[in-house]
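Student: take this sequence and fold it.
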Amino acid sequence: MADIEANKAVARRYMQAVVDGDIATIEALQHPDCTWWILGFGDMTRADFIASVRDGLLTANRRVADIVGITAEGDRVAVEVRGEMTFPHTVYRNEYHNLLIVRDGLIVSGKEYMDTRAAAAAFGPAAEGAA
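Tutor: Okay, the predicted model is just below:
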């Protein structure tokens, strides 16, 4: 039987590691065979996901990830997050819903839903041209 509170704690630690820019903890909280699916990007391997976090979100000068809701049942943890990342030429604000599957203290898979229009406005060709 899953330890729901422990699984929620893993999700909270993961979100805090993103805020702290702690790539070692982000890596450590994921099972070696972890897989991800992100709205607008599709399936990602653990390595590709970690690279995207390291080369994307963690390059922000300031990161905020406020958990506005967390619900768990069995090994599934749903986390609602309001994020704000400050980059040199833009401030990226978005709201996320992450569905994490946690087993034995590690994330074995994750799905991330977000407003893809907010991401495109911050990072798409139009945003790059305005920088």
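
Student: switch to C-alpha atoms for all contacts and neighbour counts from now on
Tutor: Fine.

Student: quick one: residues contacting Met15.
Tutor: Contacts for Met15 (C-alpha atoms under 8 Å, 6 or more residues apart in numbering) come out as Ala65.

Student: any idea where the strands of this protein begin and end?
Tutor: Assigned by DSSP state E, the chain shows strands spanning 30-38, 42-45, 62-73, 76-87, 90-103, 106-114.

Student: now do the longest one against strand 30-38, angle only.
Tutor: Put plainly, it is strand 90-103. Calculated by axes from the mean of the first three to the mean of the last three C-alpha atoms, to 10 degrees, strand 90-103 forms an angle of 130 degrees with strand 30-38.

Student: here is a second sequence; please produce its structure as well for comparison:
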Amino acid sequence: MTLLGEDQPESLDEAAARLEKTKKIAVGLLDAMAHGDKAEFDRLLSPKATWWVIGYGEFDRATLLHPLTRTLDRATQRRHAVLG
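Tutor: Down below sits the predicted model:
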């Protein structure tokens, strides 16, 4: 597998390690949202992050964080479940 912008393909072990790291970050973001932990969400979210929402399109990091923090402030109950 070759990553965008890279000339050398990564090994299967490297690809598996990158996938596990990505999964941990994704679960960490969901956990931070579920616990209303805005600081942790901010820490985990890449400066280059974008978020696509059906009906609204793509948001950059700053545009995402503003409404998300307002939603977390208003939410009295939060939960998530990762299946699979």
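
Student: if we can go back for a sec, distance to Lys8 of structure 1 and mean neighbour count added to the strands of structure 1, as CSV?
Tutor: Conversion of those to CSV gives the following (distance: least, C-alpha to C-alpha, whole Å; neighbours: other C-alpha atoms under 10 Å):
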stretch, distance to Lys8 of structure 1, mean neighbour count
strand 30-38, 14, 17
strand 42-45, 23, 14
strand 62-73, 7, 16
strand 76-87, 6, 19
strand 90-103, 9, 20
strand 106-114, 11, 20
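
Student: quick one: closest of those strands to Ala6 of structure 1.
Tutor: strand 90-103 (9.2 Å; C-alpha to C-alpha).

Student: what is that closest one packed up against?
Tutor: Other helices and strands packing on strand 90-103 of structure 1, by 3 or more C-alpha pairs under 8 Å, 6 or more residues apart in numbering; DSSP states H and E, are helix 4-20, strand 76-87, strand 106-114, helix 116-123.

Student: follow-up on the earlier one: out of the strands of structure 1, nearest to Val18 of structure 1?
Tutor: Among these, strand 62-73 comes nearest to Val18 of structure 1, with 7.6 Å by C-alpha to C-alpha.
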